[in-house]
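Q: Please find the sequence and the predicted model below.
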Amino acid sequence: MNNLDFRTHAFDSAAQLADVALQGRLDGQGWKWVTPRPVVAACRLSLKASPDELAAQVTEALPGEGLELLWGTTEPWWRARTLHDGYLGWVQAGDVVEERQWRPDLTVQALRAHVFAGPKVSSPVLAELCLGAQLQRLDAEAVEDDHRRWLPVLLPDGQEGWVQEVCFDQPNESVTALALRFLDAPYVWGGRSAWGLDCSGLTQTVYGAFGKVLPRDADQQQEATQVVDEPRAGDLAFFPGHVGLMLDGKRMIHANATGMRVTIETLGEGAYGGRLAASLSGFGRVQ
């Protein structure tokens, strides 16, 4: 079991529970093999390090993203895994819904957005959205209001609402241009959206918008990228427990707990830039 990563391989030695996919890879007898059950995040869903509301957030599932439930413990907690990157955490049962016939066909392109109860900006807000959130278009007519076009949508939890069509417009931009849109977004450990995100959450989310699936954590991302000596725009810069996205050969944008937000640093310049340059472990290029 030494070669299994606890962040992505689901097993509990004490309870003798394990993902059925690990059959033949675990030592010993008496394992109970669990078949994952597909579910969907009903909202921006915090995955915890342990089944405790006060436990650290390890990652976040975005509205409409798929997960798998593995096994439960003290109600209402379940061991869960995100589908897009296979990352494990604990979720509360009330924050996920059965997959049923969930067929999302709309992906939010705005950094932050809202679902409204009606096709007017004065309507009550039903839910928060973010870049990458997935919704289902209802089979109903769009509504034009004061030169604004509203689409009727279905949320994962079954609620119906309205979102302005502009929130789904995909801009023609580069990886670095998208990253710059996150400038000053707050830092949140384990976060993956512009409501709050961490260093690897930023790089994963930005590249995910271009169909490039990066692992969740900085060390995993370093292993998954091609090593380069001279960085260019879009390359990743790695440090112990940290990652940033290069804007050019020197400047880097990153979500960091020093500024508690997304900032730009120049490697080797200033107190923080100097510390970063001194701890730099290498650059990686996303393939």
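A: The structure has been received and is ready for your questions.
Q: Going by C-alpha atoms from here, please, whenever you check contacts or count neighbours.
A: Will do.
Q: now the most centrally placed residue in the chain: how far from residue 212?
A: In the chain, the C-alpha nearest the mean C-alpha coordinate belongs to residue 192, at 3.9 Å (Cα atoms, centre = their mean). Residue 192 sits 15 Å away from residue 212, taking Cα to Cα, to the nearest Å as the criterion.
Q: Next: residue 27.
A: 35 Å.
Q: Which one's more surrounded, these two?
A: When residue 27 and residue 212 are compared for neighbours, residue 212 comes out ahead with 13 against 10, by other Cα atoms under 10 Å.
Q: what about the more buried one, which helix or strand?
A: Following DSSP states H and E, one finds residue 212 outside all helices and strands.
Q: want to compare, so here's the second one:
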Amino acid sequence: MRKTVFLLGLVFSTLSVMSQNSEISSVIKRVKEKYVPDSRVEIWDIVATQREDTVILKGETTNRDAYDELIVQAGSLYGQLKDSIRLLPASELGDATWGVIYNSVGTLRAQPRYGSELVSQGLLGMPVRILEKRDGWRRIQTPDQYIGWINGSVKVMTKPELEEYLQKPKVIITAFSSQSVSKPKHDAFPVSDLVAGNMLTIKGTQGKFYQVEYPDGREGYVRKSDALETGKWLKGVELTGESIVNTAYRLTGIPYLWGGTSPKGMDCSGFTKTVYFMHGIILARDASQQVHSGKLIDDQGDFSGALPGDLLFFGTKANDGKSKERVIHVGIYIGHNRFIHASDYIHIGSLDPDDPLYDEFNANRYLRTKRIIGEVGTPGIERIFDNEFYKQ
């Protein structure tokens, strides 16, 4: 009899623990869905375990509001609660939670190892937020809010140091491929390669060269024909369909690179992002994020209202509630039912079956057309120096 009572008690105790674990797991999931729906731009890696009468919350997050709500809800469910959640940026970083990319292109990976997936890139002069450090790797967030791991390439700074750096006059590289050299001579040895969108501090001018300084202290000279002072560049930028298309044409032939956002190699959304960046605009990183920006022009395959510079999105349509829509590709409309996009390499395709450039594959997975021009300042479309990372 005693044995039976003991076993029943054990069963009910186990069921109670299982019920509580399920309940706290549901709370964690609900809080994530509310505050951190996109794990590419926020971190929410929280789990709950139970030790006797104590529930232990472990993991890390970048979202303070989500953390606060979780603690309140968990505390109402359990009398004994142990909080082992790390809020990022990590406290062990101290005040050094900012930095600037100092290589022409810095590579971000999904995990802190070289064999991990390449997810994005940062350009020289780009301010980044540092979230944590693991061995030689740093987890950073770029101005488009994208998060990834990088090894090297970042000059670490405090916020006051970054503010001081950002106030210095800069040049932006406008040539898609260039280099800085050790002396103001065309045949001088290089300091580094440079790509479009790189920004360096101006120290002076000598003849046909800007004298520049890198975020990590290196100095060099850049041909004036390959760069512009950022103020003059912004004043001269024409955010028009014609200008967007002309910039896109200049990237023709660059190979496709998953995770690439520079002229060294681009994926589809890295291409659209780069074209707009060279017009002073920051777009979201991925096609599935960019699709939520701008003004809807078409979702029926009618391109009569489309204009050059619009973004075309492709993927899989939702299937009567059985499957969600998946946006997996993006290109730039250039007119006459044609678009330019990164697929194998950057090239032109057509949505017209009678066109010799007809792209049947993408025509069959077309989803919608969105307009970026005229929508600056709306969600996901931001001027560079209005971005919180750049203006501090």
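A: Everything's here; your move. Remember, predicted model here, so these are calculated numbers, not experimental data.
Q: just to revisit the earlier point, residues contacting the residue nearest to the centre of structure 1?
A: Listed by Cα atoms under 8 Å, 6 or more residues apart in numbering, the contact set of residue 192 of structure 1 reads 59-62, 198, 201-202, 204-205.
Q: Just give me the closest of the residues you listed to residue 248 of structure 1.
A: Closest approach to residue 248 of structure 1 among the contacts of residue 192 of structure 1 (Cα to Cα): residue 202, at 17.2 Å.
Q: Kindly confirm my reading that that closest one is in a strand.
A: No - applying DSSP: H, G, I helix; E, B strand; the rest coil, one finds residue 202 of structure 1 to be helix, outside a strand.
Q: what does it align to in structure 2?
A: Counting by TM-score structural alignment, residue 202 of structure 1 lines up with residue 271 in structure 2.
Q: same deal with residue 224 of structure 1?
A: Using TM-score structural alignment, residue 224 of structure 1 lines up with residue 293 in structure 2.
Q: Residue range in structure 1 corresponding to the helix or strand containing residue 347 of structure 2, please.
A: Per DSSP H and E: residue 347 of structure 2 is located in strand 345-350. With TM-score structural alignment applied, strand 345-350 of structure 2 matches the range 261-266 in structure 1.
Q: Pretty sure residue 224 of structure 1 sits against residue 212.
A: No - using Cα atoms under 8 Å, residue 224 of structure 1 is not in contact with residue 212, being 11.3 Å away.
Q: Quickly list what's touching both of those two.
A: residue 286.
Q: any chance you could map the helices in the stretch 51-200 of structure 2?
A: Assigned by DSSP state H, counting those that start in this stretch, the helices in the stretch 51-200 of structure 2 fall at 64-77, 159-166.
Q: Looking at those helices, which is nearest to residue 205 of structure 2?
A: When these are compared by Cα to Cα, helix 159-166 sits nearest residue 205 of structure 2, at 19.2 Å.
Q: I'd like to know which elements that closest one is packed against.
A: Using 3 or more Cα pairs under 8 Å, 6 or more residues apart in numbering; DSSP states H and E, the elements in contact with helix 159-166 of structure 2 are strand 98-101, helix 388-391.
Q: Tell me which of the ones you listed sits most buried.
A: Among those, strand 98-101 has the highest mean neighbour count (mean count of other Cα atoms under 10 Å), at a mean of 25.
Q: Mean per-residue distance, that one versus structure 1.
A: Following the fit onto structure 1, the mean deviation recorded for strand 98-101 of structure 2 is 0.7 Å by mean Cα distance after the TM-score superposition for structure 1.
Q: Show me what the top helix by length along structure 2 is packed against.
A: What stands out as the longest helix in structure 2, according to DSSP state H, is helix 2-35. Packing partners of helix 2-35 of structure 2 (3+ Cα pairs under 8 Å, 6+ apart): strand 44-51, helix 64-77.
Q: Swap in 7 Å and give it another go.
A: helix 64-77 (3 or more Cα pairs under 7 Å, 6 or more residues apart in numbering; DSSP states H and E).
Q: Which parts of the helix it packs on count as buried, going by neighbours?
A: 66-67, 70-71, 74 (16 or more other Cα atoms under 10 Å).
Q: What's the local residue count around the closest residue to residue 284 of structure 1 other than its chain neighbours?
A: Spatial nearest neighbour of residue 284 of structure 1, excluding adjacent residues (Cα to Cα, 6 or more residues apart in numbering): residue 227 at 4.6 Å. By other Cα under 10 Å, 16 other residues sit near residue 227 of structure 1.
Q: And the helix or strand hosting residue 227 of structure 1 against structure 2, how far off on average?
A: Per DSSP H and E: residue 227 of structure 1 is located in strand 226-228. Strand 226-228 of structure 1, aligned to structure 2 and superposed, deviates on average by 1.0 Å (mean Cα distance after the TM-score superposition for structure 1).
Q: for the helix or strand just after that strand, packing partners?
A: Downstream of strand 226-228 of structure 1, the first helix or strand assigned by DSSP H and E is strand 236-239. Judged by 3+ Cα pairs under 7 Å, 6+ apart, the packing partners of strand 236-239 of structure 1 are strand 242-246, strand 282-285.
Q: Deepest-packed of the ones you listed, please.
A: Comparing those by mean neighbour count (mean count of other Cα under 10 Å), strand 242-246 comes out on top with a mean of 27.
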